[in-house]
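Enquirer: Sequence first, then the predicted structure:
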Amino acid sequence: MTLELFLQHFANGISLGSLYALIAIGYTMVYGILRLINFAHGDIFMMATYFAFFGVLTFNMPWYISFIVAIILTGLLGIGVEKAAYRPLRNSPKISILISAIGVSYLLENLSIVLFDGRPKPFPTPNIFADVINIGNISIQRLTFIIPVVTIILLFLLLFLVNNTKSGMAMRAVSKDQETAQLMGVDVNSTISFTFGIGSMLAAIGGLMWALKFPQIQPLMGVMPGLKCFIAAVIGGIGNIKGAVIGGFLLGIGEILLVAFLPSLSGYRDAFAFILLILILLFKPTGIMGEKIAEKV
């Protein structure tokens, strides 16, 4: 493999890893607060693409207005899911909340099939993202550069929110001990809803960039990316924001380079993520940056 070809594949790996990282942050934020894996996260990611799709084609919005509206609606959807499906079960056994999360996932998928039709739809891609940049003999789509930049900017904004604001302080307090945080005056319900909203908006941004990179949307498009982003969060240490980003980059780069160096194994590209998950659980169950958390009795 020539250096130019390697750099092109590496750039694609960084781009894909950035998408995994951005969506994995939503998983890790919710887990950090509730110790809950929100398996509907991939389907919330899918809903954002449909919001943007119909905003552009049905309501004739400019793409940037449609994207903003889609992000806001997806954040509200995440808050609605938390209030309707998770809040009533907050004091129930964990298995009940897990079943509820799986139920919400199937509900969104099948509702999308009924409302939006199950056939794939071409996602409108503005020229600003579709243009190709030539660097020597390397041709890279402009979006490949935009995605990592957006991910890094959002990561720093999120870290600032969590570490330097009152809302972030409340999130950290609730993640440590909900009962004590409530006694100290923290509005636990609002904090959890806020976390779901932020996580869903990040999933929306990831979903929109995913649809721009792979411009075809359909109701089940969030299933495999959702699972892979969950794996990325586990690899990095679920509950740790920086770890989720590291896990996303490792998974994305690993997938692309696997196909590049071993094209005969391209059919096992999805299996690579699950093999990596098994290895992480066997040798470092807490992930790269995760910490052991004692279960409450």
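Expert: Right, received. Where do you want to start?
Enquirer: Please count neighbours and contacts with C-alpha atoms only from this point.
Expert: Noted.
Enquirer: Could you find the closest non-adjacent residue to Gly252?
Expert: Using CA to CA, 6 or more residues apart in numbering and skipping residues adjacent in sequence, the residue nearest Gly252 is Gly17, 3.8 Å away.
Enquirer: mind checking how far Leu220 is from Leu143?
Expert: Distance, Leu220 to Leu143, by CA to CA, to the nearest Å: 23 Å.
Enquirer: Hmm, I typed the wrong one, I wanted Ala273.
Expert: Distance from Ala273 to Leu143, counting by CA to CA: 24 Å.
Enquirer: Take this one as well and set it beside the first:
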Amino acid sequence: MLGSLIQQTVNALTIGSIYALIALGYTMVYGVLRMINFAHGEMFMLGAYVAFLVLSMLIGTVGGAGAIALTAAFVIAIFLVGVIGVGIERIAYKPLRNSTRLAPMLSSLGVSLSLVTGIQILAGPQPVAFPSFFPAVRYEVMGGTVSSVQIGILIAAFALMFGLHFLVNRSRIGIIVRAVSESRPTAQLLGINVNGAISMVFFVGPLLGAAGGILYASYYGIMTPTMGAVIGLKAFTAAILGGIGSIPGAMLGAFILAFVEVGGTALLPIVTHGVLGTEYRDVLSFAILILVLLIRPAGILGEAVSEESIVYKREF
């Protein structure tokens, strides 16, 4: 029993850390622009494909990649996806910045479909085997099994989340971004480069999403052009659950969602005597989204500031 609990806890932490990286991208964009970037799930997918491409260019065959090549591919891939995110913002979102909220959201849906279709044309629609970025070693811990892949994912994800915390709360760039998130007109009057701050958000958000995509593909050993659809929606659910616009809320919501998913799918076959199985894990995720919207639309750490229950961050 204890071994199973340890194993399921590590599973939930692993999945939750990946969800958190993606959810942070959603919440950062909303915190600054009050916009839901529905193309963010495709940044997750692009991370895996760009890393695979970079790895192929570096060593030719991805199967025998060493630690240096894997690390270089990871860093180069997330940087390139961050640059792509900035380009998408300049082309598809910036011209619509002063339009209604619906316009950039529709534009993001168009970007999402374009990216998926583009990858399907260039790389094919079929699933592709993805190499593990960590050595596959299993450890027995009090009756449970923990893999080195899970440990590597947790270390990488928490390092990135700590880096984001430092960037937002302890750096000059973070001060500028937080000022723009409070009030763009006031920040502009104070001489702050608003466009530069927004570009930074669209660089860091896709960068984190790409890192999540690489870790996810490395964990499951496969990537597909549509992999960002469901995972992106789950990360969006996590951001809503924690309070979209709040960075701590996005991380909290991601881990809560992961624990509910993993715990629920482990218990469902037992409680229902096999009637409901692990295939219902996605149902649990979106049932949580519905419940949160019905009970607390602002999320756990969000704050409703208008009659329409507009979510506002309590701490960016």
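Expert: It's in. The structure displayed is predicted, hence computed values, not measured ones.
Enquirer: what's the TM-score here?
Expert: Overlay of the two chains. TM-score (TM-score structural alignment, normalised by the length of structure 1): 0.95; 293 aligned residues with a CA RMSD of 1.4 Å.
Enquirer: in stretch 208-223 of structure 2, what's buried?
Expert: The neighbour-count criterion (16 or more other CA atoms under 10 Å) identifies 208-219, 222-223 as the buried residues of stretch 208-223 of structure 2.
Enquirer: Please work out which residues of structure 1 line up with it.
Expert: Mapped onto structure 1 using TM-score structural alignment, stretch 208-223 of structure 2 covers residues 202-217.
Enquirer: Show residues contacting the matching stretch.
Expert: Stretch 202-217 of structure 1 has contacts (CA atoms under 8 Å, 6 or more residues apart in numbering) with 19-20, 22-23, 25-26, 41-42, 44-50, 52, 67, 70-71, 74-75, 120-125, 129, 143, 147.
Enquirer: For structure 2, just list every one of the strands.
Expert: 128-129, 138-141, 144-147, 222-223, 303-304, 311-312 (DSSP state E).
Enquirer: and among those, the most buried is which?
Expert: strand 311-312 (a mean of 22; mean count of other CA atoms under 10 Å).
Enquirer: Give me the contacts around it.
Expert: Under the contact criterion CA under 8 Å, 6+ apart, strand 311-312 of structure 2 has outside partners Gly31, Gly243, Ile244, Gly245, Ser246, Pro297, Ala298, Gly299, Gly302, Glu303, Ala304, Val305.
Enquirer: hmm, which of those are the buried ones?
Expert: When those are checked for burial by 16+ other CA under 10 Å, the buried set is Gly31, Gly243, Ile244, Gly245, Ser246, Pro297, Ala298, Gly299, Gly302, Glu303, Ala304.
Enquirer: quick check, nearest of those residues to Val260 of structure 2?
Expert: Distance to Val260 of structure 2, by CA to CA, is smallest for Gly299 among these, at 16.1 Å.
Enquirer: what's the closest non-adjacent residue to the aligned partner of that closest one in structure 1?
Expert: Gly299 of structure 2 maps onto Gly287 in structure 1 when the alignment is built from TM-score structural alignment. Nearest non-adjacent residue to Gly287 of structure 1, counting by CA to CA, 6+ apart: Gly237, 3.9 Å away.
Enquirer: in terms of contact, does the one you found touch Ile293 like I think?
Expert: No - if you go by CA atoms under 8 Å, Gly237 of structure 1 and Ile293 don't touch, sitting 11.4 Å apart.
Enquirer: sorry, back to before: out of the contacts of strand 311-312 of structure 2, list just those in helices.
Expert: Those of these mapping onto helices are Gly31, per DSSP state H.
Enquirer: Distance to Val168 of structure 2 added to the contacts of strand 311-312 of structure 2, as TSV?
Expert: Putting the contacts of strand 311-312 of structure 2 into TSV (distance: CA to CA, whole Å) gives the following:
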residue	distance to Val168 of structure 2
Gly31	12
Gly243	17
Ile244	16
Gly245	13
Ser246	12
Pro297	25
Ala298	22
Gly299	21
Gly302	18
Glu303	20
Ala304	23
Val305	23
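Enquirer: Please identify which pair of the contacts of strand 311-312 of structure 2 lies farthest apart.
Expert: Within the contacts of strand 311-312 of structure 2, Gly31 and Pro297 form the most distant pair, 15.8 Å apart (CA to CA).
Enquirer: rewinding a little: show the buried residues in the contacts of stretch 202-217 of structure 1.
Expert: For the contacts of stretch 202-217 of structure 1, buried by 16+ other CA under 10 Å: 19-20, 22-23, 25-26, 41-42, 44-50, 52, 67, 70-71, 74-75, 123, 129, 143, 147.
Enquirer: one step back: among the strands of structure 2, which is nearest Glu89 of structure 2?
Expert: Nearest of the strands of structure 2 (CA to CA): strand 311-312, 22.1 Å.
Enquirer: Distance from the closest one to the middle of the chain?
Expert: Centre-to-centre, strand 311-312 of structure 2 and its host chain are 19 Å apart (CA atoms, centre = their mean, to the nearest Å).
Enquirer: what do you get for stretch 247-264 of structure 2?
Expert: In terms of CA atoms, centre = their mean, the centre of stretch 247-264 of structure 2 is found 12 Å from the chain centre.
Enquirer: Relative to structure 1, what is the average displacement of that stretch?
Expert: In the superposition against structure 1, stretch 247-264 of structure 2 averages 0.5 Å from its aligned positions (mean CA distance after the TM-score superposition for structure 1).
Enquirer: In structure 1, which residue range corresponds to that stretch?
Expert: Per the alignment by TM-score structural alignment, stretch 247-264 of structure 2 matches residues 241-258 in structure 1.
Enquirer: In helices, which of the buried residues of stretch 208-223 of structure 2 fall?
Expert: Counted as lying in helices by DSSP H, out of those, are Leu208, Gly209, Ala210, Ala211, Gly212, Gly213, Ile214, Leu215, Tyr216, Ala217, Ser218, Tyr219.
Enquirer: Ile173 of structure 2: which of the residues you listed is nearest?
Expert: Closest approach to Ile173 of structure 2 among these (CA to CA): Leu208, at 16.7 Å.
Enquirer: State the distance from the closest one to Gly60 of structure 2.
Expert: Note on Leu208 of structure 2: its distance to Gly60 of structure 2, by CA to CA, is 26 Å.
Enquirer: From what I see, Gly197 of structure 1 and Leu73 are in contact.
Expert: No - applying CA under 8 Å, one finds Gly197 of structure 1 not in contact with Leu73, separated by 9.7 Å.
Enquirer: So for these two, which sits in the more crowded spot?
Expert: Applying other CA atoms under 10 Å to Gly197 of structure 1 and Leu73 shows that Gly197 carries more neighbours, namely 26 against 20.
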